[in-house]
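Q: Build me a structure from this.
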Amino acid sequence: MAGVKTELTKIRLNKFLASNTSLSRRKADEAIFSRRVRLNGAIISSPATYVDSDNDEVMLDNRLIATKTKEYWAFFKPKAVLTSYEREGEKRCLSDFDKLNRKKPAYSGRLDYNSEGLILFSNDGHFIQKLQRPDNKIPKEYLVYTDENLSEADIKLLEQGITFNGTNYMPCKIDKLADREYRIVLYEGKNRQIRNMINHCGKKTRRLIRTKIGCVGLKDLNPGEFRQLTKNEIMEITNV
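A: Predicted coordinates:
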């Protein structure tokens, strides 16, 4: 009958989750087995369950997974905000921003509490996975202010890659912009990486702002503001 969907027009639940969140197919299976997924209000325990993405309601951790309209946002995270929807004590977090709190989209580009700058959000799981795959080596650009100038030897050392407290950091690119001001481009995103690199040279990071992820920049955003990504920005990252 016309207008009636068959099983062939539907999609398996684990594939649906992997396509519409930041979860891999394996992690989607784990979420289902852990009873974190609801289909039309009912807890689902089988990844092989089929979903009609046009009509069914799927929730992960009590968050609705949007499918009809893909959204892509750049956000300027202010300093003193956790990159998390979960609050820790009195600290501000992503849930303090209405646009994020309503839908809690997946994100890429975690920044530590005292760092600021660009984070990308989307309900397109494929897009988020592209950003997070280490082998894609999508560059991330930062504006970094230090308490002392890095020497030429410091810069050369960091650009070649270092090991600090047992963690290996890949080669990077560093340009001195002014007194104690640098542009640093990384091709990975390890926890507190730039701060650790600067510490390795005996200096301290006074301010750290991520200004760019791949082709996407902050442009004229102010702290706490959002903008939609352009079609060209979305396509360039999707085609990596």
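Q: C-alpha from now on. contacts and neighbour counts both.
A: OK.
Q: Now I119: which helix or strand?
A: Counting by DSSP states H and E, the element that carries I119 is strand 116-122.
Q: list the helices and strands the longest strand along the chain packs on?
A: For the chain, the strand with the greatest residue count under DSSP state E is strand 205-213. On a contact count with 3 or more C-alpha pairs under 8 Å, 6 or more residues apart in numbering; DSSP states H and E, strand 205-213 meets strand 116-122, strand 140-146, helix 193-200.
Q: Can you show me the helices along the protein?
A: For the chain, applying DSSP state H gives helices covering 13-20, 25-33, 98-103, 125-132, 152-160, 193-200, 231-238.
Q: Which one of those helices lies nearest to Y50?
A: Taking C-alpha to C-alpha as the criterion, helix 13-20 is the member of the helices of the chain that comes nearest to Y50, at 5.5 Å.
Q: quick one, the closest one and helix 125-132 angle?
A: Orientation check (axes from the mean of the first three to the mean of the last three C-alpha atoms, to 10 degrees): helix 13-20 against helix 125-132 gives 60 degrees.
Q: Tell me what angle helix 13-20 forms with strand 116-122.
A: Angle, helix 13-20 to strand 116-122, by the same axes, to 10 degrees: 140 degrees.
Q: Taking helix 25-33 as reference, get the angle to helix 13-20.
A: Comparing the axes of helix 13-20 and helix 25-33 via the same axes, to 10 degrees yields an angle of 120 degrees.
Q: Could you also give me the structure for this next sequence, so I can compare it with the first?
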Amino acid sequence: MIRIAKYIAGSGLCSRRAACRLIESGHVQLNDRVAIHTDRVSNDDTIVVNGQTIVPPAAYNYYMYNKPVGIDCVCNPQDADSIVHQINTPVRVFPVGRLDKDSHGLMLLTNDGELCQRLLHPDYYHEKEYRVTVDKPLTGQFLKTMSLGVSYGNVTTLPCQVKRQSDNIFLITLTQGMNRQIRRMCKALGYRVIKLQRLRIKSLRLGDLPLNQLQPLPNDQVLELKQP
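A: As a prediction, the model looks like this:
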């Protein structure tokens, strides 16, 4: 018997965090009653999410995707810009985390809810690398402050790796995943992001994958992603 959110995530419908939100909003039924977070289930139970009966997949699938600017990572079929209109896979997969609509680059798509949970959980500090173009020349002070941590709103970002690539382009490697984090860090220091591209998630690299294309992951890459 496992927690119902973990079961839903294991079905490939969504991440465990998203499953928790569905349960909290009353969109999940367990054996003809509204489910609660503490419910534990097995394959003998009937779990229905928004009218869809949940069945664990026979196998998990993993893809890397080069997201273009203008594509929204929210899986909303009613949104013409949603990523669901850009991907065509034999089984339903969902994005691991988000890449904002104005950014482009590497995304991981899967129906493995447990891997999604591990990659998104802040306790694991998984690296994500980005190439950032800003609106004016970089200074040594800017690069130093970005690497030590930037305060904006009521948060201070963790220290990170920052490396200058050119006059106004730098690479940054984060272990956090806060909403629009890089853009807000730059804004707090008086810079505006012109272009933002994700290059890497842990050991998975974008490489030369064409824009708006999917590529299945080989087993060795999947195993590397599953490493702690």
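Q: still on that earlier bit, quick one: the longest strand of the first structure aligns where in the second structure?
A: Counting by TM-score structural alignment, strand 205-213 of the first structure pairs with residues 193-201 of the second structure.
Q: For the matching stretch, give me the average deviation versus the first structure.
A: Mean deviation of stretch 193-201 of the second structure relative to the first structure after superposition (mean C-alpha distance after the TM-score superposition for the first structure): 0.5 Å.
Q: ok, and for that stretch, which residues are buried?
A: 193, 195-201 (16 or more other C-alpha atoms under 10 Å).
Q: what do you get for stretch 156-167 of the first structure?
A: Buried-residue list, stretch 156-167 of the first structure, by 16+ other C-alpha under 10 Å: 157-159, 162.
Q: Dump the residues you listed to a markdown table, plus distance to R133 of the first structure.
A: Compiled in a markdown table, those are given as follows (distance: C-alpha to C-alpha, whole Å):
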| residue | distance to R133 of the first structure |
| --- | --- |
| L157 | 26 |
| L158 | 23 |
| E159 | 22 |
| I162 | 22 |
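Q: what two of the residues you listed are the furthest from one another?
A: Taking C-alpha to C-alpha as the measure, these span a maximum distance of 8.3 Å, between E159 and I162.
Q: list residues touching both of those two?
A: When C-alpha atoms under 8 Å, 6 or more residues apart in numbering defines a contact, the residues bordering E159 of the first structure and I162 alike are P171.
Q: re earlier: name the residues that touch the match of strand 205-213 of the first structure?
A: For stretch 193-201 of the second structure, the external contacting residues (C-alpha under 8 Å, 6+ apart) are 102-106, 126-135, 183, 186-187, 205-207.
Q: ok, the residue nearest the centre of the first structure - contacts?
A: Among the residues of the first structure, S108 comes closest to the average C-alpha position under C-alpha atoms, centre = their mean, at 0.6 Å. When contacts are counted by C-alpha under 8 Å, 6+ apart, S108 of the first structure is found next to 119-121, 128, 131-132.
Q: and which of those residues is nearest to E225 of the first structure?
A: Using C-alpha to C-alpha, the contacts of S108 of the first structure come closest to E225 of the first structure at I119, 11.0 Å.
Q: so what's the residue of the second structure most remote from its centre closest to, chain neighbours aside?
A: Farthest-out residue of the second structure from its mean C-alpha position, per C-alpha atoms, centre = their mean: D32, at 32.1 Å. Residue nearest to D32 of the second structure in three dimensions, not counting chain neighbours: T46, with 7.9 Å by C-alpha to C-alpha, 6 or more residues apart in numbering.
Q: these two touch, right, that neighbour and V34?
A: No. T46 of the second structure is beyond contact range of V34, at 11.6 Å (criterion: C-alpha atoms under 8 Å).
Q: Neighbours of the aligned residue in the second structure for I128 of the first structure, how many?
A: Mapped onto the second structure by TM-score structural alignment, I128 of the first structure lines up with C116. Other residues within reach of C116 of the second structure, judged by other C-alpha atoms under 10 Å, total 25.
Q: Contact partners for C116 of the second structure?
A: Per C-alpha under 8 Å, 6+ apart, neighbours of C116 of the second structure: 15-16, 96-97, 110.
Q: which one of those is nearest G26 of the second structure?
A: Of these, the one sitting nearest to G26 of the second structure (C-alpha to C-alpha) turns out to be R16, at 15.4 Å.
Q: Look up the closest residue to that closest one, ignoring the ones flanking it.
A: Nearest residue to R16 of the second structure in three dimensions, chain neighbours excluded: A9, at 4.9 Å (C-alpha to C-alpha, 6+ apart).
Q: What residues does that neighbour make contact with?
A: 15-16, 19, 112-114.
Q: can you list the residues you listed in JSON lines and add neighbour count and distance to Q221 of the second structure?
A: As requested, these are exported to JSON lines (neighbours: other C-alpha atoms under 10 Å; distance: C-alpha to C-alpha, whole Å):
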{"residue": "S15", "neighbour count": "28", "distance to Q221 of the second structure": "20"}
{"residue": "R16", "neighbour count": "24", "distance to Q221 of the second structure": "22"}
{"residue": "A19", "neighbour count": "23", "distance to Q221 of the second structure": "26"}
{"residue": "D112", "neighbour count": "23", "distance to Q221 of the second structure": "14"}
{"residue": "G113", "neighbour count": "28", "distance to Q221 of the second structure": "17"}
{"residue": "E114", "neighbour count": "20", "distance to Q221 of the second structure": "16"}
